[in-house]
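Visitor: Build me a structure from this.
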Amino acid sequence: MAAARFILPASGNIDGVKLCNGGSVTDLVKGLLKCGQRLDEAIISYILYGALLGLQHLHNNRIIHRDVKGNNILLTTEGGVKLVDFGVSAQLTSTRLRRNTSVGTPFWMAPEVIACEQQYDYSYDARCDVWSLGITAIELGDGDPPLFDMHPVKTLFKIPRCLIKDFEKRPSVTHLLEHPFIKEAHGKDLALQKQLAKLLREQKPHLASVVKSRHETMYTRRPYHVTATEKYSLDDDLVNLEVLDEDTIIHQLQKRFSDLQIYTYVGDILIALNPFQNLNIYSPQFSKLYHGVKRSSNPPHIFASADAAYQGMVTFSKDQCIIISGESGSGKTENAHLIVQHLTFLGKANNQALREKILQVNTLVEAFGNACTAINDNSSRFGKYLEMMFTPTGAVMGAKISEYLLEKSRVIKQAV
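Guide: Presented below is the predicted three-dimensional model:
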């Protein structure tokens, strides 16, 4: 659709005549909070009911709004609820039932919409509006969406890592209209409309002094301008930086490396720089330090990554996988040793001989598959898949190598 603003009332009909002079629901909520009050749950139910009827009309006509938020739900002085602003809406067709453009206002964007920025085979359907309306429901109660105090770009890293992300399991707008909370507004439309109109009249003197929050709708590929101080402020997790480009990452890693901080997070990824010297940060005391604590409690460390995988396995009873990748000499072999070391510590094997065998399996395999190169005296000439088995309670049972890809030609002879 062309970028334009339309008004969609709760009745589900397009109406661009009636003026929404009651302001947005965001303005109303912030005005109440300024007076030390909150929006009554019955009114929240009524507002969401009106927004859902508007979305149902859109979805029935194969239109995705893609920017549902408090600022786009306007009120009339009579207490009417209207869904507005179709600037980034999308029309679905019989040949194109999904979209793959990552667009919207970050705080309200559904995880599957954000994923389309990096995963070009991803797509989404009208249920992305359901996620956005859920965030709007939180906004109506608290005055702001979750993560509102964070830079918008940072939220694009955080949102895909929270709550249930499988939108195929998310209810449709029609199903939500039957939700017990929404059904509270059924049959009470006129009474709640009058109650909302009265509230708007009472709040009118305060609404004029409310500072309007402008959360900008954006395509996620659009860059943000930040100062050098913001760009280069050091942080354990580079996701928290205002800009995450190659220059910034290199600067961060160089600065941290000069302080012998060889580990750095980028979201769920751990970057490890080989210090080419022995660091006393891998003793059993350090294993205890990183056991079962929040990641933010300690500096980045390979033990934290191993501990996160272990806790995920025990808590959710699901297999976990750690992938180690990097250039020759970057420290892959050593970090693999450290992960196994920490996992055997966490597994608390009663059989000391079993623990020692697991720890020595890497050394044994390397004896067959490592070679000296121009840049690495102990370069791995193979790829392996090491499996560690645990009991349901988390005790280590054993380990095995199920894949072993040896580059024989590079082990037995030199290149000409």
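Visitor: From here on, just use CA atoms for contacts and neighbour counts.
Guide: Will do.
Visitor: quick one, strands of the stretch 151-300 of the chain?
Guide: Using DSSP state E, counting those that start in this stretch, the strands of the stretch 151-300 of the chain run over 218-219, 263-266, 269-272.
Visitor: Would you mind giving those as CSV with distance to Ile44 added?
Guide: As requested, the strands of the stretch 151-300 of the chain are arranged in CSV below (distance: least, C-alpha to C-alpha, whole Å):
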stretch, distance to Ile44
strand 218-219, 27
strand 263-266, 38
strand 269-272, 40
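Visitor: Proceed likewise with the subsequent sequence, for comparison:
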Amino acid sequence: MSQKKITLAIRTLYGLYPYKSSMIGLESLGDPSENWDIVETIGKGTYGEVYKVTNKKDGSQAAVKVLDPINDVDEEIEAEYNILKSLSNHPNVVKFYGMFYKSDNSSGGQLWLVLELCNGGSVTELIKSLIMHGQRLQEPVISYILCSALLGLQHLHNNRIIHRDVKGNNILLTAEGGVKLVDFGVSAQLTSARLRRNTSVGTPFWMAPEVIACEQQYDSSYDARCDVWSLGITAIELAEGDPPLAEMHPVKALFKIPRNPPPTLQKPEQWSRSFNHFISQCLIKDFEARPSVTHLLEHPFVKQAHGRDVALQRQLAALIKEQQEVGCKTKTRHKRINTRKTLIVESCPDDDLVNLEFLDEEIIISHLQKRYDDLQVYTYVGDILIALNPFQNLSIYSPQFSKLYHGVKRAENPPHIFATADAAYQGMVTFCKDQCIIISGESGAGKTESAHLIVQHLTFLGKG
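Guide: Sure, this is the predicted structure:
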């Protein structure tokens, strides 16, 4: 058997990520009413409504994200403010005009983030509108958009900032065909003492495998190349209108991404070899082997935009104008999550709660009760196995069952503790890494018996 080991542990995790209070005082921010008038609503952001505003002094227009109501500046808002304040001086990063606070004692105050108005919409809106009308973005235009995004990311990475939520909806377009990165609410600062991060955050379909791994393996980390993976997924989105796995519930996608092979275009033969190769380079699963944004700027697919940027910008501007005249507006359905703060769980067929469309205590108990009445004592929640003590002997622990669960895909058999033990063993052998199985439960729940059953299956596998 491998020298790596499987550990059984019972432990409680709490207080791992204490919140650090904000350094920005609301009282220090100016009143937006002195400078800006709201014209119309233009969208909805991560935190609140987005409006078009006009400057009272010079008539210039901007966009404002209004966070309403608010009593304090939380860590994500503060991160976005600090990045915009110091790094928005780049042609491919949205310009920042300031943060303001409008107090209201009765309903709570409003925080205003005033940004450059990108009235061309997002690249997601553009591609969905094109596809709806039987068209698609041509590769040179895709190359121009990706080149612009890479330049913006290079600016961030050179200043030790990881975006962590690169996707079509966070790449905005100006009416003139400019390309701007936006939404830095979950961006992270890398320091000399901390060159990697270990918080699992982003929009599920675009999240890199190493970012997802941080939710399950607390010793995992990642660096700025997680943005490269997200850009590869965005490249597929620009070609096809949706990211891979878009038809799945986001949490199920989180379980699939680390386990599936790197995604590709659905019909690669319809696209150039250069575009396919660019995507494959972005989507190398081992981030240590994945190229940086600086290396990707030298990729042949991206370099085709060099020297043609003015013409391609005009071509993109014409496309934007054409689609806006058609008047097709699409709404995104992909939400960002921070899995350390938010656990979205919706579940699939009977044996996995990850696909339940609605989730509350009553639904979970009802679902488990129904299975328990049918003597189905095991239920998955993604990688977690719920075991209900049947208080009777069940004939499902014989060597024949160990053979049934040996080295097969989890979906091929009903939930079982042998599947959990088998997954740990296969992970140990395949990746040569220690594995840990945490067993938790109330007194009498069956923790000791579960540990015995895991050891029984491991003994079968190790022939010891």
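Visitor: can you put the strands of the stretch 151-300 of structure 1 in TSV and add mean neighbour count?
Guide: Output for the strands of the stretch 151-300 of structure 1, formatted as TSV (neighbours: other C-alpha atoms under 10 Å):
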stretch	mean neighbour count
strand 218-219	16
strand 263-266	20
strand 269-272	17
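Visitor: now for those, which one comes closest to Asn100 of structure 1?
Guide: Minimum separation from Asn100 of structure 1 across the strands of the stretch 151-300 of structure 1 (C-alpha to C-alpha) falls at strand 218-219, 11.8 Å.
Visitor: so that closest one corresponds to what in structure 2?
Guide: With TM-score structural alignment applied, strand 218-219 of structure 1 matches the range 337-338 in structure 2.
Visitor: Can you check the distance spanned by stretch 20-38 of structure 1, start to finish?
Guide: Terminal residues of stretch 20-38 of structure 1 lie 22 Å apart, using C-alpha to C-alpha, to the nearest Å.
Visitor: Now for structure 2: which helix has the highest residue count?
Guide: Identified as the longest helix of structure 2 according to DSSP state H is helix 139-158.
Visitor: Give the next helix or strand downstream of that one.
Guide: strand 161-162 (DSSP states H and E).
Visitor: Would you check the span in structure 1 matched by that next one?
Guide: Aligned using TM-score structural alignment, strand 161-162 of structure 2 spans residues 63-64 in structure 1.
Visitor: Relative to Gly462 of structure 2, how far out is Pro399 of structure 2?
Guide: 13 Å.
Visitor: Check which helices and strands the helix or strand hosting Gly383 of structure 1 sits against.
Guide: Per DSSP H and E: Gly383 of structure 1 is located in strand 382-390. Packed against strand 382-390 of structure 1 by the contact rule (3 or more C-alpha pairs under 8 Å, 6 or more residues apart in numbering; DSSP states H and E) you find strand 396-406.
Visitor: Run the angle between the strand it packs on and strand 382-390 for me.
Guide: Relative orientation of strand 396-406 of structure 1 versus strand 382-390 (axes from the mean of the first three to the mean of the last three C-alpha atoms, to 10 degrees): 170 degrees.
Visitor: Map Ile47 of structure 1 across to structure 2 for me.
Guide: Aligned counterpart of Ile47 of structure 1 in structure 2: Ile145 (TM-score structural alignment).
Visitor: pretty sure its match contacts Val179?
Guide: Yes: contact criterion C-alpha atoms under 8 Å: Ile145 of structure 2 and Val179 qualify, at 6.5 Å.
Visitor: ok, now which ones touch Leu150 of structure 2?
Guide: Leu150 of structure 2 sits next to 293-294, 296-297 when contact means C-alpha atoms under 8 Å, 6 or more residues apart in numbering.
Visitor: one more time with 6 Å
Guide: Counting by C-alpha atoms under 6 Å, 6 or more residues apart in numbering, Leu150 of structure 2 touches Val293.
Visitor: those helices in the stretch 251-400 of structure 2, which residues are they?
Guide: Using DSSP state H, counting those that start in this stretch, the helices of the stretch 251-400 of structure 2 run over 273-282, 293-296, 300-303, 309-326, 361-373, 399-404.
Visitor: JSON lines for those, including distance to Asp352 of structure 2 and mean neighbour count?
Guide: Formatted as JSON lines, the helices of the stretch 251-400 of structure 2 follow (distance: least, C-alpha to C-alpha, whole Å; neighbours: other C-alpha atoms under 10 Å):
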{"stretch": "helix 273-282", "distance to Asp352 of structure 2": "32", "mean neighbour count": "18"}
{"stretch": "helix 293-296", "distance to Asp352 of structure 2": "38", "mean neighbour count": "17"}
{"stretch": "helix 300-303", "distance to Asp352 of structure 2": "42", "mean neighbour count": "20"}
{"stretch": "helix 309-326", "distance to Asp352 of structure 2": "42", "mean neighbour count": "17"}
{"stretch": "helix 361-373", "distance to Asp352 of structure 2": "10", "mean neighbour count": "13"}
{"stretch": "helix 399-404", "distance to Asp352 of structure 2": "19", "mean neighbour count": "14"}
